[in-house]
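Student: need a structure here:
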Amino acid sequence: MDIVVITAVIASLFLVIGAAEPLAARLRLPYSVILAVLGVLIGVGAIFFLRTELTDALNPVAEAILGLPIRSNVFLYVFLPTLLFQATLGMNLRRMLDDWVPILVLAVVAVIVATLSVGYALSWASALPLVACLLIGSIVSTTDPSAVVSIFRSISAPRRLARIIEGESLLNDAAAIALFGLFMGFVMLGVPDPSLHDALAQFPLLIVGGAVTGWLAARIGVWVMALVARYELAQLSISVALPYLAFILAEQSVGASGVIAVVAAGLTLNITGPGRLPPQAWTSLRELWDLLAHWAGALIFIIAALLIPRLLGDVQLEDFALIAVVILAAVAARAAILFGLLPLLTALRLSPAVERPYRVAILWGGLRGAVTLALALAVTESFRVPVEVKRLVGILATGFTLFTLMVQGTTLRMVIGWLGLDRLSPIDQALSRQVVAVALQTVREDVARTTENYELTHEIIRSEAKRFGERLEDVVRAAEDSEEILDRDRITLGLIALAGAERDTIIARVRERTISTRLAEQVLSDADRLIEATRSGGRSGYRRAARESVGYGRLFRLAVLLHNRFGLSAPLARMMADRFELLLSQRLILRDLGNFIDGRIRRIHGRRVGDLLHELLARRVETVETALEGLRLQYPGYAEELERRFIRRTALRLEEREYTAMREDGLIGSELHLALMQDIALRRAEADERPHLDLTLQRAELVQQFPLFSDLDERALRRLGKALRTRYADAGEVIIRKDSPAKSVFFIASGAVELENAGQTWRLGRGEMFGQMALLMKKTRRAEARAIAPSTLLVLDETRFRRLLRRSPMVQEAVRETAARRGIDPEALFRNASDAI
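Tutor: Next up is the predicted model:
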């Protein structure tokens, strides 16, 4: 085929891509549906002009369109890695982890259920062997990422709904393609009734092998990109190679899932990239992949749609009944998961609740697209598949895809509207009226000043002022009519605005390099969680999310377990250093929000709401300061190093700002400015290196600062530092339960603990100990100990505590004081525990 004609056809396809987006906006239809329709029209038009006798002038173009080298491996090896990799780079991983259970259920369980449902339904309704029916089920069971993601982004769906859909569409390809490979092998071998156990037994290898391959490829890629940190184009080139090499290695060398490998590589780069790559390089990388994914997503739809006339060429009347069977079986399987399994998991407290409107939207949003057509094309290309099987696979997969795109895709916006998911909540509606009223009042004042400055005609001023005043009166009247909502929810509205201002401040600080890019995603994720929690739970939701942002999460507890049980301290040291930096960043951000309350929120919501928000903000600042002070007491030298690093980075930012201002004022030339910027980049790379946190050394220093251990010599302190174990307790966590056996004593390094026994409570702070009374009396615990703030505890077992008690008069005196406070005779206590002295 002439290369000139092929180039012209491909260039024309890019013109179609450029015209499709404004056309979709004008027709209010999803972009993916418009691309599919245009692709079908182009394919039908090419067939028409090639077969018609009206003219032969367009025959070369028609032959070029129909003769494009479109094979299934083009979709799987060229387009699919691009779409998956870009989607993982744009994911908010921490927010998606909140819904990991429904995502995995939809991505894996739903695919298996849909495959079985479609397979057995077709086996009952047709003469095809069961294995061929299961093959068709695996082909139509996967939702297409390019179809689903683009549609849900275009209709402004709720964030959580979009996250669940995106997570499902990214991961279910791996399950569907794995099942497809298994059943395709059975069909080519002529196995009519495969063992489902044999088919599913290979799943763990496919998933684990793909995940490990993608993780290793990404780690190597990030390491190489960090070596060439000064060369942005080199980093972008390496990122382009990464998903394709991961896909090929997993598929061809390991025998695992290439889709999982690409997703794992993208997730790994998403997590590690911001901390290892320069901010500008990371931004350029994201922009590059956004463009590549836009082109790939558009081309995959158009080219896949070109295949539809070919795949439907031999359709017969009775085939439409089988298409209906596939549609009903697939929809029924998806409905069973959404309305049966997910509510059951929620009732068992294994999954967060997914609201019913969300489940309806997810049901109707299960669109199929190019991936389904590519798998069907792979079957039709095989010489080892029976002809009738190939024909039905092409027709049923294509018919089902057309149904999801043309019926579900075109009506999805309407369904979202019918469910009310595209409308503002009552709180947002009240906020919009209040904000518009304040904004219009400000605009009216500014317009009055502007007209005075320009000395405009008085008649024009009066007429426009009248129109503007009428609109302002309408808005004010609507706001007054909703006064009941505003009175009840004004605090919530103010907190939402405050959380939004916090997010904007974070973005500004990241751009200024005040906040490390390593932690930027986590801080932004915490801000997003704060906004959503406030929307759903009001003031209590805001407080809960604020506490969680400074608390110890599950990964932190896992790192502590690895440190205590297996001696693996690297994860805990990294997380502790992250916690230090995170708290420093939060303190910086929160202190900037007071002006926002005074300057913006008071004007909209009044003085009372402003004062309440100041109070809530002050409590957050106090909580962060307490947690930060606890870490500073626990790791004093490290806190100083981090604060010095912050000062150095701030100074570099100010220095960079000064040089930029001098260049804009013409005081220095571009050559000198470039040299100065390169020097700052080198010094910033040094300042961005975070100091290493040695947990063992820091614990030894902490033990030396404990007042209770001040009378021990240096050798005894070293032995004690090795014997003590570190335990981290979040606010509200129970440390000691009533009636539990007494096996250890706890020393509070930072934080606060509350003891409760027989209606009496005691609060202990840094430097104090608890748990020793029951241990010395050889009784079960009678008091319950609960952390009332994020706390760091040093734990000593019974044997070592008794040795310490023998050697330390300070510890003996502390035990006596505690016994006297609780009405226990100290001397009697020591006589009963005479083996300890």
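Student: going forward, measure contacts and count neighbours with C-alpha atoms only.
Tutor: Noted.
Student: show me where the stretch 301-450 of the chain has helices.
Tutor: Counting by DSSP state H, counting those that start in this stretch, the stretch 301-450 of the chain has these helices, from start to end: 319-336, 342-347, 356-364, 370-381, 387-403, 410-419, 426-454.
Student: same for the third one, what does it pack against?
Tutor: Just to be clear, that refers to helix 356-364. Contact analysis of helix 356-364 by 3 or more CA pairs under 8 Å, 6 or more residues apart in numbering; DSSP states H and E lists helix 159-189, helix 319-336, helix 410-419 as its packing neighbours.
Student: wait, which of the ones you listed is closest to I34?
Tutor: Ranking the helices and strands packed on helix 356-364 by proximity to I34 (CA to CA) places helix 410-419 first, at 9.6 Å.
Student: helices or strands up against the closest one?
Tutor: Taking 3+ CA pairs under 8 Å, 6+ apart as the contact definition, the neighbouring helices and strands of helix 410-419 are helix 356-364.
Student: let's see it at 10 Å
Tutor: Counting contacts by 3 or more CA pairs under 10 Å, 6 or more residues apart in numbering; DSSP states H and E, the secondary-structure elements packed against helix 410-419 are helix 31-51, helix 145-154, helix 356-364.
Student: relative to helix 31-51, how tilted is that helix?
Tutor: For helix 410-419 against helix 31-51, the angle between stretch directions is 160 degrees (axes from the mean of the first three to the mean of the last three CA atoms, to 10 degrees).
Student: can you list the buried residues in helix 410-419?
Tutor: By neighbour count, with 16 or more other CA atoms under 10 Å as the criterion, the buried positions of helix 410-419 are 410-413, 415-416.
Student: quick one more, to check against the first:
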Amino acid sequence: MPLSESILILMALLALAMIAAPLTRSLPIPFTVVLVGIGIALGWTSQFWEPLHQLQHFRLTPDLVLFIFLPTLIFESGYNLDARQLIKDIFPVLVLAVPALLLSTFLVGAGLHLVFDMPLSLALLFGALISATDPVAVISLFKELGAPLRLTVLVEGESLFNDATAIVVFNILLGMALVGGSMDGHTMLHAGYEFIYVFFGGALLGLICGLIVCEWMRLMRDNFSAILVLSVILAYVSFIFAEHYLHVSGVMAVVGASLCLGVYGVTRISHHAGELLRESWEVFAYICNALLFLLVGLSVDLHNLATHLPYIAVAIVLVLLSRLPAVYLMLPATLRRFHLPAVRSGDKHIMWWGGLKGGLAIAIVLSLPEDLAARQLLLDMTLGVVIFTLLINAPSIKPLMNKLGMNALNANEKVELEQGVLHAQKHALNVLQRMEKARFMSKVSLHQANSLIQDVMQPQHASISPARQLSHVRQIASRAEVEELEHLRDAGVVPQYLLLDIKSELRLEREATSGEVAGLNPVLKVEQKLLRWLRERDTMASWLSRYQALRISGLLRRTILRILMTDAANAHLKSRKDIDDDARNTVRNELKTRLNALHAQLTEVHENYPGFFSRFETRMGMLAALAGAGWQADDDHKHGEIGKKAYCRIQQLITEAESRIPEVKNTPLNPPAKDLIRMVPIFSRLSTQAAETLASQAAVVTFLPGDTVIEEGARGDALYIISHGEVMVSHRENTQDSAILANLRTGDFFGEMALLGDQVRKATVTAIQASTLLRLTRKEVLALASQYPEVQQHLKAAEEERAQTLE
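Tutor: Coordinates of the predicted model:
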């Protein structure tokens, strides 16, 4: 068939899908299911009607699914998946994706073997390819139905991750079926190694590709076309390179790449570019979904399905039964084991019934060798199960959700509805009042419109407890904070990475106030791990100093932004007259308390680092002003108030001004480093020249309140002298309790035993206040001792004194 005709037929299929899209809105059937039905009807009609004969050439092939449709659909899903919720539920997702799939493979295969005496290798082969829930079918359906967030993440996560397991098991069983091998210990060991390589190798490859492309995108700045092209390259290159060259899971590679872009990449591009990227990929996925499900229907041969109907019926029952242990036994056990919130019984029913099969299973079965015995039987069984899940399971999920009461409003949602109706009604009536003042509507029309609004948007006046009212007002305040944060982002004051970080903090605060156990901010987890890795490495001393300066700058910026956000939330609550007065006053008092704490935190940094603070606020103010100027120039150029030449000239002026803004540097130590060194007994009699030499080699490091400077049991060879601040020295008495040994302040020192060769820390030192320390390593002291004999003598005397003490 000529390429032009193929493209024309594809466009006709796509146009048919677009015609069906608005018609299905009034039907209780998902759009994707309608497309499968249309595809089946077209395929059957094409056998008898000559104008449609060309459709006989349009069938799903493994390469079409794996290398055209799947990268786009998996990438879009991974990019839009709530990564934070996925991380929280990663253990149940992995249990569903690996051991649950292996159990399902065995149950389906054993059932077919017992019922039809099918060769066990072929039965298990079918069990492997049909047990994986298809990510394309599940994701498209759950998006259409608007399923709850956690349910969506669990089912989408399972469907994304279990592909690797299914493909590895399928390939192993296919090899056994072809050569007649047995499932001995060596084979099992090889299968385990292959699974680890395929599953985690694909994820690692995707992560590496994602990181490279994310940094590449940063260089593109606001060139959205280039950013979009890079994302397409990332999706397809990661998949094809994984599958074709490294023979690892292409799906896991795309999942890793898309999650990396969704979590890290959005911090490297502008918010506007990120939103456009998300919308573009939704369009790509919509096109692929439409064509894929039409082609699934076209690939069905009704005559062959009727021939093998008994096999298909038994396979459907086995597939449904084999999913029961995973959802009702393994999932709850995993949640209890890792102390995660339980899944509601209604959600379990949806997870069981919603284990849809789709194009992926068809692509796997089509990859079977042509000369394999019972290939046609396996193909028809697969198509039968896929069609059943799409035509029976999928349309019945929404009624099942309604039957289980999953669409009913809970107490919090009733409060939201009550307040939302009041707010919407007020806004609608204000619009009508403005039209009346402008003499746009007659009195009769105005009266009719007012009556309609008051009749339709009538508050339910449901009984709402004070606790629910308080929770809702907190949500209103949180929303006002987010709006202020996004306003500051639009003005260029807030970088994208900081926006996401603060939004994560707000989510954790909401979870804490709602009673849900909130974990540590993932950014803070990474920060603490990085700090722990840097602090005792001599080669990293300068990096530690720079990193801590960045942390202080980040703390100041975050504190200032939170002050602005809290002020905005307070003002918003003050202006809202449609919420409960007691709840509003309570939340405003909470905001006032938080505001006082934030101002105290800002004052503490200002008092501890006055020079640093002054330079920081100057630099931040200048950058914010220039960012605002750039945003205004963009807006003027966009709306045609200034031309291209004037716009470019303004951008040059802004760039020139940015280059003249001074950097924020650490202030000199007070007292000077050489005087601090002489406060240590073993250095108290050093000559001025020796002290100055040692001071020039020492590193200045800063620790924020709560930071661990040294940790008991860790290895280290550095002495710390306190220039400013306060630290606490503690010692572990057992696995749970610690005893406070001392509080050290300016002029005190700790870690001196490391200079004498004992590199295992005997206590933990934690910063109580923001503290500036002078760091001296054993290597630096020994190097000085080779030049100054007096240092060697002091060290030898200290070692002898210590030896006598130990005796």
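Student: re earlier: what about the helices and strands packed on helix 356-364 of the first structure, which gets the closest to T623 of the first structure?
Tutor: helix 159-189 (28.5 Å).
Student: in JSON lines, list the buried residues of helix 410-419 of the first structure along with distance to R467 of the first structure.
Tutor: What follows is the buried residues of helix 410-419 of the first structure, written out as JSON lines (distance: CA to CA, whole Å):
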{"residue": "T410", "distance to R467 of the first structure": "40"}
{"residue": "T411", "distance to R467 of the first structure": "39"}
{"residue": "L412", "distance to R467 of the first structure": "39"}
{"residue": "R413", "distance to R467 of the first structure": "35"}
{"residue": "V415", "distance to R467 of the first structure": "38"}
{"residue": "I416", "distance to R467 of the first structure": "36"}
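Student: and of those residues, the nearest to E166 of the first structure?
Tutor: Among the buried residues of helix 410-419 of the first structure, and counting by CA to CA, the member closest to E166 of the first structure is L412, at 15.6 Å.
Student: the closest one matches what in the second structure?
Tutor: Matched across to the second structure, L412 of the first structure falls on I397, judged by TM-score structural alignment.
Student: now the strands for the second structure?
Tutor: For the second structure, the strands defined by DSSP state E occupy 699-703, 708-710, 718-724, 727-732, 738-744, 749-750, 764-767, 771-777.
Student: mean neighbour count added to these, as CSV?
Tutor: Formatted as CSV, the entries for these read as follows, by neighbours: other CA atoms under 10 Å:
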stretch, mean neighbour count
strand 699-703, 23
strand 708-710, 22
strand 718-724, 23
strand 727-732, 20
strand 738-744, 14
strand 749-750, 19
strand 764-767, 23
strand 771-777, 23
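Student: list the contacts for the residue mapped onto L66 of the first structure from the second structure?
Tutor: Under the alignment by TM-score structural alignment, L66 of the first structure pairs with Q56 in the second structure. With contact set as CA atoms under 10 Å, 6 or more residues apart in numbering, Q56 of the second structure has these partners: 42-44, 46-47, 298-299.
Student: now do V703 of the first structure
Tutor: Per CA under 10 Å, 6+ apart, neighbours of V703 of the first structure: 634, 709-710, 717-718, 720-722, 724, 749, 767, 794.
Student: ok, L531 of the second structure next?
Tutor: The contact partners of L531 of the second structure, by CA under 10 Å, 6+ apart, come to 525, 544, 547-548, 703, 707-709.
Student: so what does G394 of the first structure match up with in the second structure?
Tutor: By TM-score structural alignment, G394 of the first structure lines up with L379 in the second structure.
Student: so what's the residue count around its match?
Tutor: Residues lying near L379 of the second structure (other CA atoms under 10 Å) number 21.
Student: if I pick it, what's in contact with it?
Tutor: Residues near L379 of the second structure by CA under 10 Å, 6+ apart: 126, 300, 304-305, 361-366, 368.
Student: one more: Y193 of the second structure?
Tutor: For Y193 of the second structure, the residues meeting the contact criterion (CA under 10 Å, 6+ apart) are T187.
Student: sounds good, over and out.
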